[in-house]
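# sequence-free structure coming up:
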């Protein structure tokens, strides 16, 4: 196992994030082209969903690898819960 804290390879993560980057560029083009607002908002939501999937995957890997696996996270169970819930809270606070 790696010490990164996530099981997806860097290449897989970069591929996913490159797709998101392309989606964001597409949204910018849509605005330049004066596209229908609802279509732009739909694409913005798609980007959020894509980023949420990446973040949830990283969070899952962190919980399994760093916290449960003891690879770099806090060792105290209360601190582990606090760290995990803090990360979840930040993800939900938009």
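That came through fine. Every value quoted in this text rests on a predicted model; they were computed, and no experiment measured them.
# hey, let's count contacts and neighbours off CA atoms from now on
OK.
# quick one, helices of this protein?
Remark: helices assigned in the chain by DSSP state H are 10-32, 37-61, 77-92.
# of all those, which lies closest to residue 67?
helix 77-92 (6.3 Å; CA to CA).
# Would you indicate which residues of the closest one are buried?
80, 83-84 (16 or more other CA atoms under 10 Å).
# this is the other structure I want to compare:
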């Protein structure tokens, strides 16, 4: 399944990933500076949420594409498609 996202969707996902990248860089700096554990964990949680949201946006786009039956035309039955999508969702859980 290829990533066929519209420009607006792609921009939103890239923005989320950049936000997470900045948060992770901030966490590294906080650890190097010996900052408070609670502050570090709070920032890690924010980065994790940003990554999750980006992942879910990618999966949602994949669902839309799969539901159009384009994958079925390539010889994949609905059960195989369902199993692949379930695996994708579980990878983010």
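Happy to help now that I have it. Fair warning: this is a prediction, and the values are worked out from it, not measured in the lab.
# Just the TM-score for the two chains, thanks.
The TM-score (TM-score structural alignment, normalised by the length of the second structure) is 0.81; 88 aligned residues with a CA RMSD of 1.9 Å.
# Out of the buried residues of helix 77-92 of the first structure, which is nearest to residue 12 of the first structure?
residue 84 (23.3 Å).
# ok, the nearest residue in space to the closest one that is not next to it in sequence to residue 36 of the first structure distance?
Once flanking residues are discounted, residue 84 of the first structure sits nearest to residue 63: 7.3 Å by CA to CA, 6 or more residues apart in numbering. Look at residue 63 of the first structure and residue 36 of the first structure: by CA to CA, to the nearest Å, they are 41 Å apart.
# okay, these two: which has more neighbours?
residue 63 (20 against 10; other CA atoms under 10 Å).
# Aligned to the more buried one, what sits in the second structure?
Under the alignment (TM-score structural alignment), residue 63 of the first structure pairs with residue 63 in the second structure.
# Quickly note the distance from its match to residue 45 of the second structure.
Counting by CA to CA, the gap from residue 63 of the second structure to residue 45 of the second structure is 26 Å.
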